[in-house]
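Visitor: Just need the structure, nothing else, for what follows:
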Amino acid sequence: MLRGTQLHAGPGTPGGMWDPSYSITTGLVFGFFKGMSFPLASIAVYNSVVFGVFSNTQRFLSHHRCREPEASPPRVLSDLLLASMVAGVVSVGLGAPVDLIKIRLQMQTQPFQEANLSVKPRVAALGEQPAYQGPVHCITTIVRTEGLTGLYRGASAMLLRDVPGYCLYFIPYVFLSDWITPEAHTSPSPCAVWLAGGMAGAISWGTATPMDVMKSRLQADGVYLNKYKGVLDCISQSYQKEGLKVFFRGITVNAVRGFPMSAAMFLGYELSLQAIRGDHVATSP
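Guide: As a prediction, this is how the structure comes out:
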């Protein structure tokens, strides 16, 4: 879910995805992929850990509750809820630094508009030497200037996004896939997995948008200047300047892209499990 984070840096940013001035000044195509090498390199590890934590936690809770040597204990909402929350916490520990590096590198493509800011920028103006030469240099710079805690800037907002976000990610998927799958089948078909995963992704990303906006702003904060004192201050300033609509910026894009992204992710996960275990979709006699 988390890996599709958008950049919501604030009113000083360009007009949007299709802003011509943004495309021209940032190098057209290459600007869209700025800062993506680091998250792309880590996404496989991240998703495997998060999905593994969820499934193993849920399985442990089910077996511990039933205390029976069943191969597939019945799934209970409380088990799914706790497993999703654990996965959300783990996702922040792994994903916060990755998101921070990605956003810091992306922010270098955006012009610093001095008219909107009253303090001196912390990085060079557009056209001069960028603050970060790449992901490794970005990490070392942040650690040197802000300490190790600097890598977790915005983690509190990310926690508020991912804990409920993963609850609305895994739980809808489990119940939707069970609902779509005929009773005669012991496991969901690829079509059921794809549809349930896509719907779960759209639900999760749509509801996670408000805190995703705040997280992105907190993580972008510090590239040019420090504007926010914390999550509450970020929420307050954003609301005062831009109104309630700021919390739903990009919600349509998030929900739409969440469907195919999550559908492919769940389908790959389920097919990988079946291949490892040698399982096949089977019907009861």
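Visitor: from here on, contacts and neighbour counts on C-alpha atoms
Guide: OK.
Visitor: can you give me the helices for the stretch 1-150 of the chain?
Guide: Using DSSP state H, counting those that start in this stretch, the helices of the stretch 1-150 of the chain run over residues 20-25, 29-32, 37-66, 77-107, 135-146.
Visitor: so of the ones you listed, which one's packed in deepest?
Guide: Highest mean neighbour count of the helices of the stretch 1-150 of the chain: helix 77-107, a mean of 22 (counted as mean count of other C-alpha atoms under 10 Å).
Visitor: What is the helix or strand that contains Gly165 packed up against?
Guide: Taking DSSP states H and E as the criterion, Gly165 maps to helix 155-180. The helices and strands touching helix 155-180, judged by 3 or more C-alpha pairs under 8 Å, 6 or more residues apart in numbering; DSSP states H and E, are helix 77-107, helix 190-220.
Visitor: just the angle between the last one and helix 77-107, please?
Guide: Using axes from the mean of the first three to the mean of the last three C-alpha atoms, to 10 degrees, the direction of helix 190-220 lies 50 degrees away from that of helix 77-107.
Visitor: Work out the gap between helix 190-220 and the centre of the chain.
Guide: 7 Å (C-alpha atoms, centre = their mean, to the nearest Å).
Visitor: Also this sequence, please, to line up against the first:
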Amino acid sequence: MNAKTVPPDTLGYKMHSSTDGPEKILSSASAREDKRVDFLRILFEGAIAGGAAGVVVETALYPIDTIKTRLQAVHGGGKIILKGLYSGLAGNLAGVLPASAIFIGVYEPTKQKLLKTFPENLSALAHLAAGAIGGAASSIVRVPTEVVKQRMQTGQFSSAPDAVRLIVAKEGFKGLYAGYGSFLLRDLPFDAIQFCIYEQLRIGYKLAAQRDLNDPENAIIGAFAGVITGAITTPLDVIKTRLMVQGSAHQYKGVFNCVKTIIREEGTPALLKGMGPRVLWIGIGGSIFFGVLERTKQMLAQRRPMAQSTNSIKLD
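Guide: Predicted structure coming up:
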């Protein structure tokens, strides 16, 4: 058969095949671009919502956190001071804002990716993993912020700049990361457990109610998740506080030495110091944080279609 007698259907097939390739390539490229834009949007909106929630919680509940820190830091039957409960707030907010933004900015896209990867019955594992990953990412900012805050709460320094300067002068740059291991030991399980409980309760509540949750319901679930997680992780918080506030004295040589020393000198109940203020702080904080978080995410989502329609008008 020569080229002149090629059947029409064969020619049509060849013509279709020759144009099918570029369409598929363009479609695939468009899909990848959409995924990239969607990932960046989730990250950006999560960062904004996380930063807003973190700042609101820290400002509202800082005095309770100060009392908790002083209870945990005092040795034996020492008394705590109730003055200067907002000491170090401004410097702490400068760290809380980026830390909270990083945490939620990493948590949200990681959660979405893992939920698509894991089977539906393993959604709890996806939430646990995403919480731990978000906590690890934000720890780079959270640890120095926590060190400075707790040193100021216990009266060692009067301002955040002085605290940073003197800590670096006396202990080196690593002094800003004092207790880093104990921080991760406390916060990675804390973040993983709290967000897992919160997300799973929301899923169950939505299925039962067959509707989206309102602000008070999000706040109540957030408070419950905070109370449970705060109580469970109190001993880890005591260890972290002792290691962070010890400064250049180096009374404790590490996490395990800290535990042994506390139990030997003060008894096992000392590992539960500050549980009341901690549970109160995290419970109320959880209700505010998750309430503000969900409300901010909803506000950002509501603005999204408006931005898209505006862009389409401009293009037209």
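Visitor: Please state their TM-score.
Guide: Scored against TM-score structural alignment, normalised by the length of structure 1, the superposed chains reach a TM-score of 0.76; 239 aligned residues with a C-alpha RMSD of 2.5 Å.
Visitor: Next, format the helices and strands packed on helix 155-180 of structure 1 as TSV and append distance to Arg161 of structure 1.
Guide: What follows is these, written out as TSV (distance: least, C-alpha to C-alpha, whole Å):
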stretch	distance to Arg161 of structure 1
helix 77-107	9
helix 190-220	5
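Visitor: Tell me the counterpart of Gly274 of structure 2 in structure 1.
Guide: Under the alignment (TM-score structural alignment), Gly274 of structure 2 pairs with Gly250 of structure 1.
Visitor: cool, Pro216 of structure 2 as well?
Guide: Using TM-score structural alignment, Pro216 of structure 2 lines up with Cys191 in structure 1.
Visitor: Which position in structure 2 pairs with Tyr269 of structure 1?
Guide: Tyr269 of structure 1 maps onto Leu293 in structure 2, by TM-score structural alignment.
Visitor: That match and Ala47 of structure 2, how far apart?
Guide: For Leu293 of structure 2, the distance to Ala47 of structure 2 equals 10 Å [C-alpha to C-alpha, to the nearest Å].
Visitor: same check, this time on Ala53 of structure 2
Guide: For Ala53 of structure 2, the distance to Ala47 of structure 2 (C-alpha to C-alpha) stands at 10 Å.
Visitor: Which stretch of structure 2 lines up against stretch 208-221 of structure 1?
Guide: Going by TM-score structural alignment: stretch 208-221 of structure 1 matches residues 233-246.
Visitor: what's in contact with the matching stretch?
Guide: 69, 72-73, 147, 150-151, 154, 178-179, 182-183, 185-186, 190, 252, 254-255, 258-259, 271-275, 278 (C-alpha atoms under 8 Å, 6 or more residues apart in numbering).
Visitor: The residues you listed, buried ones only, as a ChimeraX selection?
Guide: Those of the contacts of stretch 233-246 of structure 2 that count as buried under 16 or more other C-alpha atoms under 10 Å are selected in ChimeraX with:
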select :69,72,73,147,150,151,154,178,179,182,183,185,186,190,252,255,258,259,271,272,273,274,275,278
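Visitor: re earlier: please produce TSV containing the helices of the stretch 1-150 of structure 1, extended by distance to Ala202 of structure 1.
Guide: Shown next, in TSV, are those (distance: least, C-alpha to C-alpha, whole Å):
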stretch	distance to Ala202 of structure 1
helix 20-25	28
helix 29-32	23
helix 37-66	17
helix 77-107	17
helix 135-146	30
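Visitor: Chain neighbours aside, what residue packs nearest to Ala129 of structure 2?
Guide: Ala192 (6.5 Å; C-alpha to C-alpha, 6 or more residues apart in numbering).
Visitor: okay, now the one you found: neighbour count?
Guide: By other C-alpha atoms under 10 Å, the residues close to Ala192 of structure 2 number 23.
Visitor: cool, and the one 10 residues further on?
Guide: Other residues near Arg202 of structure 2 number 18, with proximity taken as other C-alpha under 10 Å.
Visitor: so how far is stretch 244-251 of structure 2 from its chain's centroid?
Guide: That offset, for stretch 244-251 of structure 2, works out to 27 Å (C-alpha atoms, centre = their mean).
Visitor: Now the terminal residues of that stretch, how far apart.
Guide: Start-to-end, stretch 244-251 of structure 2 (C-alpha to C-alpha) is 11 Å.
Visitor: Phe175 of structure 1 -> structure 2?
Guide: With TM-score structural alignment as the criterion, Phe175 of structure 1 lines up with Gln200 in structure 2.
Visitor: is it true that that match touches Ala126?
Guide: No - with contact defined as C-alpha atoms under 8 Å, Gln200 of structure 2 does not reach Ala126; the gap is 10.6 Å.
Visitor: before we move on, back to that, on average, how far is the helix holding Gly165 of structure 1 from the matching bit in structure 2?
Guide: Superposed on structure 2, helix 155-180 of structure 1 shows a mean distance of 1.0 Å to its aligned residues (mean C-alpha distance after the TM-score superposition for structure 1).
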